[in-house]
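Q: Please find the sequence and the predicted model below.
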Amino acid sequence: MLVIDDSALMRRLMSDLLSVDPLIEVVGTAADPFIARTKIKRLSPDVLTLDVEMPRMDGLSFLGNLMRLRPMPVVMVSTLTAKGAAVTLDALAAGAVDCIAKPQADLGGGLSAYGEQLRAKVRQAANTRAVSRATAPNRPVPATAYRHPNLHVIAIGASTGGTNAILDVLSALPADTPPIVIAQHIPGAFSAAFAERLNQHSAMTVVHAGPSQPLLRGHAYVAPGGFHLRVYRRGTAWHCGTSDDEPVNGHRPSVDVLFESVAQHVGSGAGAALLTGMGSDGARGLLALRNAGAYTLAQDQPSSIVWGMPGAAVALGAAQQVAPLNQVATRLLGRGEVR
């Protein structure tokens, strides 16, 4: 793999952290995209880590050129700033497979944990395929489209590739859609910006979920990075809330945690979709939802960046249907009906 960063200190740190894993070989580093271009041609790395903010050419511009000329898995490395978060989401939309915040000077003993996270993201990236964002988006669901009368809450879970997949689903849904709760594996530094990005491209109102709030029709609630999101019943209404208890399946938010809470408190009044992602988080929760009478859907393999999570759900028999991404919105609202 190739590490691209304008800071010599960061290039050395990233290389040292990655080289701990015997399965990862850092074949080179580059101080800017122009040097990187030459080294990519000469070294043929399988994965890149790419700095967002660099001189001469920024990471987003370089990524656009790379995805057009030589698509390959890229993990974006971003500073913890509002600008860095926004550009990182632009990079994910342009084809990067994952993102991670830059390590901070005050990490201290946390550097070991950061290294584990970085290595996991690089290993995952190596098992993904670069996919063009020119693929057909979800068809917008007309406001008069078929609705299942007992659909009260929709739950969506995703990981690698999920920021784009969830945007595609939400942008196709009308403003009067039942409340949606979302667990996407994303660093805490980027989840608020992700919620805002979804809000800009959706007819629904999309918010960063808080400790306790009612679920309202026409609203979607995104789990903050570093917090689980659960749904519960209070009187006659459903609410959602966040917590920072232990990670599940190595994740916080965990899709299993969200799905299992929806299965327990909403049951047959729910619809759920498990989208692209590495690993198996959400598969067990989707099975719990199906057993509770909810409608369950898994994204199909051809339209997934990684068919890990949805594939695990299919293997468990948790998904009533398997469908391409551009049919997810319609199937959720119609609980399987496509019209």
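A: Yep, that arrived. Residues are numbered from 1 along each chain as shown.

Q: can we go C-alpha only for contacts and neighbour counts from here?
A: Fine.

Q: And stretch 167-177, how far out from the chain middle?
A: If you compare the mean C-alpha spot of stretch 167-177 with that of the full chain, they lie 17 Å apart, counting by CA atoms, centre = their mean, to the nearest Å.

Q: and if you look at stretch 228-239?
A: Here the centre of mass of C-alpha atoms in stretch 228-239, compared against the chain's by CA atoms, centre = their mean, lies 23 Å away.

Q: Do you have the strands of the stretch 151-300 of the chain handy? List them.
A: 153-158, 180-184, 205-208, 213-214, 219-222, 228-234, 237-243, 270-274, 295-299 (DSSP state E, counting those that start in this stretch).

Q: which helices and strands does the fourth one pack with?
A: Other elements packing on strand 213-214 under the criterion 3 or more CA pairs under 8 Å, 6 or more residues apart in numbering; DSSP states H and E are strand 237-243.

Q: Ok, the last one next?
A: Helices and strands touching strand 295-299, as assessed by 3+ CA pairs under 8 Å, 6+ apart, comprise strand 270-274, helix 283-291, helix 309-316, strand 321-323, helix 328-334.

Q: and here's the other structure:
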Amino acid sequence: MSAIKVMVVDDSAVVRQVVAGLLGAAPGIEVLAAVADPLLAIERLRQAWPDVIVLDVEMPRMDGITFLRKIMAERPTPVVICSTLTEKGARTTLEALAAGAVAIVTKPRLGLKQFLAEAGDELVATVRAAARANVRRLAPRADAAVQPVAPKNTADVILAPAGPRAMTQTTERVIALGTSTGGTQALEEVLSALPRVCPGIVIVQHMPEKFTAAFATRLDGLCRIEVREARHNDRVVPGRALIAPGGKHLLLKRSGAQYVVDVVDGPVVNRHRPSVDVLFRSVAKSAGVNALGVIMTGMGDDGAAGLAEMRAAGARTLAQDEESCVVFGMPKEAIKRGGVERTVPLQGIAAEIMKQ
């Protein structure tokens, strides 16, 4: 296979040096150019077009959002956003995701060189995933996420597996959605298609701290249902979707006749916190046959084991089909492990949620 060709666009000389060095040292990746702003990038694009662009969003002369929109209109290309972990950075990054970016890599304001060196594996993995993205799905809507690099724990570090048929059937249903790369775009499409009255929904979207609150607020403004970042002991009720906060695990539990959520710290699971496997296992234990589990676009295998546990507990289980995924990794793994009853296109998921 030919090398993945990458362009780095960032006004920080340190970021350009470190990112270009990390990517250039990775097998199968070639850095075509590392430039200080979008106007210089446009000049270099006339000479050679990369497979992936790593882009800062706050730059002089031309901001990253304007440049991104220009790229997506002229020649759609996978773009990884390099963003700071601030509220302002989160809002700007969500604009970039809405304009068609694939993924987020976060950078701190201080200790940048050390941070980027330590996060090298994450950066390389994110660029590789972006290179495999289904560019046809990169419409100017929204997108997501990153792949934190950490020990690959299982959900056992958070909670024990469910017993067989953990719950008897009731009239109250719970929908559990898990997604990663490409997921913000996919979630926007699914949630905005739902009527005001629909089953309660719990969601894990792989996304950094500070970004999930801004993402939930954005979705809440676009949807008929209520969408918000989950808080400890929030009730799961019809017409409400709760999104796991970045950096925390989300668990469903039964409290009397009600479903509520736990928002907890704990080790990363499948290199993620929040983890889809943790959410799905908790839904298998607390809702069982009363649940629907849906695994959507994303790289890696987080959620594959948990969806199999949900199916074993009597839940309905679905996977987003390959054609509509930005990255088919997570659904593909769930199918391989036997956790998926059937696949459905993205535009069909809302209808499945509304089935009795």
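A: Received the coordinates, thanks. Not measured: the values here are computed from a predicted model.

Q: circling back: to Ala120 of the first structure, which of the helices and strands packed on strand 295-299 of the first structure lies closest?
A: Closest approach to Ala120 of the first structure among these is made by helix 309-316 (15.8 Å; CA to CA).

Q: can you tell me which residues contact Leu316 of the first structure?
A: Taking CA atoms under 8 Å, 6 or more residues apart in numbering as the definition of contact, the neighbours of Leu316 of the first structure are Ala283, Arg284, Leu287.

Q: Would you mind putting those residues into JSON lines with distance to Ala94 of the first structure and neighbour count alongside?
A: As requested, these are exported to JSON lines (distance: CA to CA, whole Å; neighbours: other CA atoms under 10 Å):
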{"residue": "Ala283", "distance to Ala94 of the first structure": "28", "neighbour count": "28"}
{"residue": "Arg284", "distance to Ala94 of the first structure": "31", "neighbour count": "21"}
{"residue": "Leu287", "distance to Ala94 of the first structure": "33", "neighbour count": "24"}
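
Q: Nearest to Ser191 of the first structure among those residues?
A: Minimum separation from Ser191 of the first structure among these (CA to CA) is found for Ala283, which lies at 22.4 Å.

Q: What residue in the second structure is paired with that closest one?
A: In the second structure, the residue paired with Ala283 of the first structure is Ala304, using TM-score structural alignment.

Q: got it, and Gly334 of the first structure?
A: Using TM-score structural alignment as the criterion, the counterpart of Gly334 of the first structure in the second structure is Lys355.

Q: gap between its match and Ile175 of the second structure?
A: 11 Å (CA to CA, to the nearest Å).

Q: Those two: which has the busier surroundings?
A: Under the neighbour definition other CA atoms under 10 Å, Lys355 of the second structure and Ile175 were set side by side, and Ile175 has more, 24 against 8.

Q: wait, what's in contact with that one?
A: Residues in contact with Ile175 of the second structure (CA under 8 Å, 6+ apart) are Pro199, Gly200, Ile201, Val202, Ala291, Leu292, Gly293, Val294, Ile353.

Q: Can you find the partner of the first one in the first structure?
A: Think Pro199 of the second structure. In the first structure, the residue matched to Pro199 of the second structure (TM-score structural alignment) is Pro178.

Q: residues contacting its match?
A: Neighbouring residues of Pro178 of the first structure by CA under 8 Å, 6+ apart: Leu151, His152, Val153, Ile154, Leu216, Arg217, Gly218, His219.

Q: how near is it to Val87 of the first structure?
A: Looking at Pro178 of the first structure against Val87 of the first structure, where the rule is CA to CA, the gap reads 31 Å.

Q: same deal with Val20 of the first structure?
A: Here the distance between Val20 of the first structure and Val87 of the first structure works out to 29 Å (CA to CA).

Q: So these two - more neighbours on which side?
A: Set side by side, Val20 of the first structure and Val87 give different neighbour counts by other CA under 10 Å, the larger being at Val87 (20 against 13).

Q: so who does the counterpart of that one in the second structure touch?
A: Superposed on the second structure with TM-score structural alignment, Val87 of the first structure falls opposite Thr92. Thr92 of the second structure makes contact with Val57 under the criterion CA under 8 Å, 6+ apart.

Q: Next: Leu92 of the first structure.
A: Taking CA under 8 Å, 6+ apart as the definition, contacts of Leu92 of the first structure comprise Asp98, Cys99, Gly161, Thr163, Asn164.

Q: So it, which state does it fall into?
A: Secondary structure state of Leu92 of the first structure, per DSSP: H, G, I helix; E, B strand; the rest coil, is helix.

Q: how about the helices in the first structure?
A: 8-19, 33-43, 59-69, 82-94, 111-126, 162-171, 188-200, 255-265, 283-291, 309-316, 328-334 (DSSP state H).

Q: Include distance to Arg230 of the first structure when you put those helices into a markdown table, please.
A: Shown next, in a markdown table, are these (distance: least, CA to CA, whole Å):
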| stretch | distance to Arg230 of the first structure |
| --- | --- |
| helix 8-19 | 34 |
| helix 33-43 | 42 |
| helix 59-69 | 35 |
| helix 82-94 | 25 |
| helix 111-126 | 24 |
| helix 162-171 | 18 |
| helix 188-200 | 17 |
| helix 255-265 | 5 |
| helix 283-291 | 12 |
| helix 309-316 | 19 |
| helix 328-334 | 20 |
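
Q: Apart from its chain neighbours, what residue comes closest to the corresponding residue of the second structure for Arg129 of the first structure?
A: Under the alignment defined by TM-score structural alignment, Arg129 of the first structure corresponds to Asn134 in the second structure. If you skip the residues right next to it in sequence, Asn134 of the second structure has Val326 as its closest partner in space, 4.6 Å away by CA to CA, 6 or more residues apart in numbering.
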